[in-house]
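1. predicted model, plus sequence, below.
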Amino acid sequence: MPLFALLMLSLPAPAFAQEAEPAPPPAYSTLADVLEDETARRALIEDLRRLAAPAVEEAAEAAAAPDPSLARQIATMTKGIAEQVIVQAQGVWTGLTEMFNGGGRDLAQLSEWAANLAIVIATVLVLFFVLRRAVRPAYARADRWVMAQQEGERRWVHRIIAIGGTALLDLVVVLVAWVGGYVLALTWLGTAGRMETAQSLFLNAFLIIEIVKLGMRGLFASRYQGLRILPLPAEDAAIWNILLARLVGLIGYGMLFVSPVVTAQISWGAGRAVAVLVMLLAFLYALTGILAQRKRVRDALTARAGNAKSGFTGAAIRLLARTWHVFAILYFAALALVTIVRPGDALPFMASATFQTLAAVAGGFVAYAILERLIMLGVRVPEETRRRLPQLERRLNTYIPTGLRVVRTVVVVVVLALIAAAWEVWDVAAWMASERGSVVLSAAIDIAVIVVLAAAVWIAVASWVEHRLSPETGTGEPGAREKTLLAIFRNAFSIVLITMTAMIVMSEMGIDIGPLIAGAGVLGLAIGFGSQKLVQDIITGVFIQLENAINTGDVVTVGGISGTVEKLTIRSIGIRDLAGSYHIIPFSSVDLVTNFMRDFAFHVGEYGIAYRENVDDAIERLKEAFEELRANPDNAPLILDDLEVSGVVALADSSVNIRVRIKTAPGSQWAIGRAYNKLVKQHFDAAGIEIPFPHMTLYFGQDKDGSAPPVPLPQPVIQGKAAE
């Protein structure tokens, strides 16, 4: 709010009336007074010579360095400020001396002038406070009307109406008091139809200051919660309203009324001294108030940071909570310093800088809030699109929020640059118009466009691959070969896109990529000689993919490892074995690929029966087991042909082995084999066919007459003694 106050206070006060005799404009009158005063004239000449010397020196330096760096600009500005402080300090001392000497004015004339001015001031203030008290019940009724509404959009509508109505009523009170002062000055004091300049200065200062305070009362409204714009407790609102109102009154009346009056009545130097003293008092008062409220504001901001939905926002608010008093002190210190260094245009400069700062901060805050909201909302795709492209929403919520965070950072940088330009720390417009600035901006825009296009291309290609891989696209489940090739294409395309984007970005940044490409070629050649194994991996992988030897999901035996293929790259294959272990095998180690998932497969079963069993009967039982297997609706689609009986393939030591073969869909041979083995056991048991298993025969010897000797068994032991 003090920023807006300074903006309003800097507005020129219009001369609504003239004195009894036509008078030259105030600036000419002041200059004439300075030239008539011998001491002031000499001081002015010395000041002009001091000001001219640095200007000549700076012009020579600027000609030698037409495009100074930021550090040089800051050094030059600091040097000028230091020199101006010395010059203005001398002028303030001279002005104080003149002010205490009285300026040689006639005391009788001065008394009459002061009396008329005091009557105008008293009349305006009394009329203003009486009218304010008269309309106070209207504020209370408006507050009750707002608070009677329920929370939500309805209350906000009523609040806007009430705030606008009370502000209009407050403005009417100010205008009535201001017009009353003008009527009094023009009709009752001095010559009818004319008024003194001091009276006009006070009335215009009163109008500007009270309009500023009107806005402050709308922001804080310490007595009326329903009319308070800022979400502050009543106690905090009252403290800040009083603090800022006193600052506005001190600075406004001091700079717009007291200083011009002292300049007109005493001398230019005395008026400058008053302006400096007013700003120093304002700075000390602001410093005291800021330090007194430091902890209260810090605690309030810290509590608000805890409720922030974004971590970045919470961190920014916590940083502001720890440093807000520093920025406030620096602002009022700058105001006092500018008043000392540039007394002629201190308030206009501060108002312009303040307005630009407010506009930059407000615009940045709105943009920041919108971006933060978009980041928090994320991206939602239609249900049909999510069904067909399940990864698209996740991909968009990865890239778009990241881009918005980058834009948010750019907004912060732009706001800081605009603030620096507003306070003449850095001439942004001149830098943008310079060759260096135009190159940097052009490169930044080109890089942003390139990165955005690269991200869009990647999202489109990845989504197309995902669309082809999805069984919901209308073309059905893609084949294993298509899955593998599309996955490899996606990986290869990402590498190519990242490489090309990086090279183009480096080119836009001014880096000569020609030597880089040549160096990369030489480096690639050196790596090729030193990494022949890697080259062999890639070449072998390419030919394996061209021959369609392996696809993701196949069950293979590669490099002595059997398992399911989970991942294929251009260099290696990832296999998960039966125990769950994951193996990465480089293609250079692949001499033989055994794929169990091509076209069809066989379950080869070899079943042994005892020598006493009938072979034909056993074969019939095997066929019955197969028919029962095929009758199962879960197994029937996986069996591609009838049972092949090879017959007796071996007369083993303890069994007669019969081999059969079942043709199955690829990858189903193991499940079909397990189910068939179960049925064979059941049918053999039902038919009483023995499935041999290992036996052991014990031979104890035989006498010559053919009788067998007794088996030598150990004697049992009972309670430690041999049994009798």
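-> That came in fine, so what should we check first?
2. hey, let's count contacts and neighbours off CA atoms from now on
-> Will do.
3. tell me what the host helix or strand of residue 128 is packed against?
-> With elements taken from DSSP states H and E, the one containing residue 128 is helix 107-147. Under the contact definition 3 or more Cα pairs under 8 Å, 6 or more residues apart in numbering; DSSP states H and E, helix 107-147 sits against helix 153-187, helix 197-220.
4. how about those, which one is nearest residue 141?
-> Closest of the helices and strands packed on helix 107-147 to residue 141 is helix 153-187, at 9.5 Å (criterion: Cα to Cα).
5. that closest one vs helix 197-220, what angle?
-> On the basis of axes from the mean of the first three to the mean of the last three Cα atoms, to 10 degrees, helix 153-187 is oriented at 170 degrees to helix 197-220.
6. quick check: buried residues in helix 153-187?
-> By 16 or more other Cα atoms under 10 Å, the buried positions in helix 153-187 come out as 155, 158-159, 162-163, 166-167, 169-171, 173-178, 180-182, 184-186.
7. just stretch 624-642 next, same as before
-> Residues of stretch 624-642 classed as buried: 625, 626, 627, 629, 630, 635, 638, 639 (neighbour count, 16+ other Cα under 10 Å).
8. wait, which of those is closest to residue 45?
-> Once Cα to Cα is applied, the member of these that ends up nearest residue 45 is residue 638, at 109.4 Å.
9. list the contacts for the closest one?
-> With contacts defined as Cα atoms under 8 Å, 6 or more residues apart in numbering, the neighbours of residue 638 are 664, 665, 668, 672.
10. show me those that map onto helices.
-> residue 672 (DSSP state H).
11. relative to residue 95, which of the contacts of residue 638 is nearest.
-> Nearest to residue 95 out of these is residue 668 (Cα to Cα; 105.4 Å).
12. how many neighbouring residues does that closest one have?
-> Residue 668: 19 surrounding residues under other Cα atoms under 10 Å.
13. what sits against it?
-> Residues near residue 668 by Cα under 8 Å, 6+ apart: 601, 638.
14. and if you look at residue 588?
-> Residue 588 neighbours (Cα under 8 Å, 6+ apart): 533, 534, 536, 537, 540.
15. quick one: neighbours of residue 205, just the number.
-> Residues lying near residue 205 (other Cα under 10 Å) number 26.
16. so how far is residue 30 from it?
-> Residue 205 is 20 Å from residue 30, where distance means Cα to Cα, to the nearest Å.
17. related to what we said a few turns ago, what subset of the contacts of residue 588 is buried?
-> Neighbour counting by 16+ other Cα under 10 Å classes 534, 536, 537, 540 among the contacts of residue 588 as buried.
18. got CSV for the buried residues of stretch 624-642, with distance to residue 243 and secondary structure too?
-> Formatted as CSV, the buried residues of stretch 624-642 follow (distance: Cα to Cα, whole Å; DSSP: H, G, I helix; E, B strand; the rest coil):
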residue, distance to residue 243, secondary structure
625, 99, helix
626, 98, helix
627, 98, helix
629, 93, helix
630, 93, helix
635, 88, coil
638, 87, helix
639, 91, strand
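19. so which of the contacts of residue 638 is the most crowded?
-> The most crowded member of these is residue 664, carrying 24 neighbours; neighbours defined as other Cα under 10 Å.
20. here's the one I want to compare it with:
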Amino acid sequence: MTKQDFMGPKGIIIIALAVFTVLTWVFSDQIYGADAVFYQNNFGNSALNTAVSYIPAVIKTIVIMFCAWLINFVVQIVLEYFAKGSKEVITAMKLIKSLVKYLIFIVAILLCLSAWGVNTATLIASAGILSLIIGLGAQSLIADIIAGLFMVFENDFEVGDIVVIDGWRGTVTEIGMRTTKLVDYRGNIKIVNNSKISTVINQSKKTSVALCYIGVEYGDDLSRIELVIRDNIDRVKSHIPQIINGPFYKGVDSLGESSVNLLFMADCKEEDLFIVQRAMNREWKIVFDENHINIPFPQVTVSQYEAHQETMD
């Protein structure tokens, strides 16, 4: 929650709920006590008496949910403070934050049920209710939670890694108890249930390889071009700080229709892959221009067909 939220309508609601919570604590005897007006049944109407008798439970529910939100808010801030350093620490803290949020929510629900007179101990111990919950879909929830724990403990990927899941490439921003969130380079967010993640390509475990293809004219002297490349390869590297190893000249990759295609490679971090590829294209273009090495473009020769017409005498 941002500072702007506190200054707006959300902040007003939070302050009002805080004041309401304090007042219910101060006047708890008058609200929940045996002599409270809500239990007097002196309104002359049975339906109205019943409705009024539920007011303390409603008040308790509001207070419990607000306190649960407040506790979760404070705990999330504390955990966020410690979620610094290595990717392992950040990933673990993200998972703990998700776990704490669910635990607080479950406890709050049980307290609310208790406020309405439900015997929560019996509810928890009831095998029939548990079976009903599982039958209503808790299998997938449990599967998501177990899958999330395995992903963290087996270190398949971490927050900040670039991965490919179901053909979707993005940076892992959160590994939660139920879902994993990815964001691509356009800012699109993909949310995947942990149990649905079957195969993962982790592109951040090792360095990636940036590729650069440049075509030269067939008429140019290839030996001279390779000498120019050798003399300028260190200069190109000095202009691209994201390169870890390289760049390396790998020779003639293919013989195209209009050009001899040369291949350059460089090791870099996955998050720098496209930056390095664009930078190598630029730097080698500058080098080739300075040394009068032409990069060809497709050319088409068009000839006009003239039909032979015989004249009749």
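-> Received, thanks. Quick caveat: nothing in here was measured; it's all calculated off a predicted structure.
21. give me the TM-score for this pair.
-> The TM-score (TM-score structural alignment, normalised by the length of the second structure) is 0.69; 282 aligned residues with a Cα RMSD of 4.4 Å.
22. what range does the helix holding residue 128 of the first structure cover in the second structure?
-> Under the alignment (TM-score structural alignment), helix 107-147 of the first structure falls on nothing in the second structure.
23. quick one: the residue most central in space within the first structure from residue 399 of the first structure, how far?
-> Closest to where the C-alpha atoms of the first structure average out (Cα atoms, centre = their mean) is residue 405, at 3.3 Å. Distance of residue 405 of the first structure to residue 399 of the first structure, computed by Cα to Cα: 10 Å.
24. kindly report the same for residue 482 of the first structure.
-> Going from residue 482 of the first structure to residue 399 of the first structure by Cα to Cα gives 27 Å.
25. also residue 697 of the first structure?
-> For residue 697 of the first structure, the distance to residue 399 of the first structure equals 77 Å [Cα to Cα].
26. same check, this time on residue 123 of the first structure
-> Residue 123 of the first structure sits 66 Å away from residue 399 of the first structure, going by Cα to Cα.
27. and for residue 75 of the first structure?
-> The value you get for residue 75 of the first structure to residue 399 of the first structure, if Cα to Cα is used, is 42 Å.
28. next: residue 573 of the first structure.
-> From residue 573 of the first structure across to residue 399 of the first structure, the span is 30 Å (Cα to Cα).
29. who's more crowded, the two?
-> residue 573 (21 against 14).
30. three-state assignment of the more buried one?
-> Following DSSP: H, G, I helix; E, B strand; the rest coil, residue 573 of the first structure is assigned to strand.
31. quick one on the thing from earlier: quick check, nearest of the buried residues of stretch 624-642 of the first structure to residue 431 of the first structure?
-> Closest to residue 431 of the first structure out of those is residue 638 (75.4 Å), distances taken as Cα to Cα.
32. hmm, back to that, can you put the helices and strands packed on helix 107-147 of the first structure in JSON lines and add distance to residue 445 of the first structure?
-> What follows is those, written out as JSON lines (distance: least, Cα to Cα, whole Å):
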{"stretch": "helix 153-187", "distance to residue 445 of the first structure": "41"}
{"stretch": "helix 197-220", "distance to residue 445 of the first structure": "40"}
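33. out of those, flag the one nearest residue 601 of the first structure.
-> helix 153-187 (70.7 Å).
34. whichever helix or strand residue 55 of the first structure is part of packs against which elements?
-> Element membership for residue 55 of the first structure, per DSSP H and E: helix 38-64. Counting contacts by 3+ Cα pairs under 8 Å, 6+ apart, helix 38-64 of the first structure packs against helix 26-36, helix 70-101.
35. where in the second structure does the shortest one fall?
-> Helix 26-36 of the first structure falls opposite no residue of the second structure when the two are matched by TM-score structural alignment.
36. do the same with stretch 178-198 of the first structure
-> Aligning stretch 178-198 of the first structure against the second structure (TM-score structural alignment) gives no matching residues.
37. check stretch 4-14 of the first structure too.
-> By TM-score structural alignment, stretch 4-14 of the first structure lines up with nothing in the second structure.
38. what sits against the residue nearest to residue 401 of the first structure when sequence neighbours are not counted?
-> What sits nearest to residue 401 of the first structure in space, not counting adjacent residues and going by Cα to Cα, 6 or more residues apart in numbering, is residue 375, at 5.2 Å. By Cα under 8 Å, 6+ apart, the contact list for residue 375 of the first structure reads 401, 404, 405.
39. could you measure the corresponding residue of the second structure for the last one against residue 13 of the second structure, distance?
-> Put plainly, it is residue 405 of the first structure. The equivalent of residue 405 of the first structure in the second structure is residue 20 (alignment by TM-score structural alignment). The gap separating residue 20 of the second structure from residue 13 of the second structure is 10 Å, by Cα to Cα.
40. what strand or helix carries the aligned partner of residue 80 of the second structure in the first structure?
-> Per TM-score structural alignment, the equivalent position to residue 80 of the second structure in the first structure is residue 466. Here residue 466 of the first structure sits within helix 435-469, counting by DSSP H and E.
41. same question for residue 556 of the first structure.
-> Per DSSP H and E: residue 556 of the first structure is located in strand 555-558.
42. residue 563 of the first structure is in what secondary structure piece?
-> strand 561-568.
43. how big's the offset between that strand and the second structure?
-> Once superposed with the second structure, the aligned residues differ from strand 561-568 of the first structure by a mean of 3.2 Å; criterion: mean Cα distance after the TM-score superposition for the first structure.
44. so what corresponds to residue 213 of the second structure in the first structure?
-> Using TM-score structural alignment as the criterion, residue 213 of the second structure maps onto residue 606 of the first structure.
45. how about the helices in the second structure?
-> So, for the second structure - with DSSP H - the helices run 3-7, 9-26, 28-32, 46-53, 55-82, 87-115, 120-125, 127-133, 139-153, 222-238, 273-290.
46. put together a markdown table for the ones you listed, with distance to residue 174 of the second structure on each row.
-> Converted to a markdown table, the helices of the second structure look like this (distance: least, Cα to Cα, whole Å):
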| stretch | distance to residue 174 of the second structure |
| --- | --- |
| helix 3-7 | 23 |
| helix 9-26 | 25 |
| helix 28-32 | 41 |
| helix 46-53 | 44 |
| helix 55-82 | 12 |
| helix 87-115 | 6 |
| helix 120-125 | 31 |
| helix 127-133 | 27 |
| helix 139-153 | 11 |
| helix 222-238 | 34 |
| helix 273-290 | 22 |
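47. which one of these lies nearest to residue 196 of the second structure?
-> helix 139-153 (8.0 Å).
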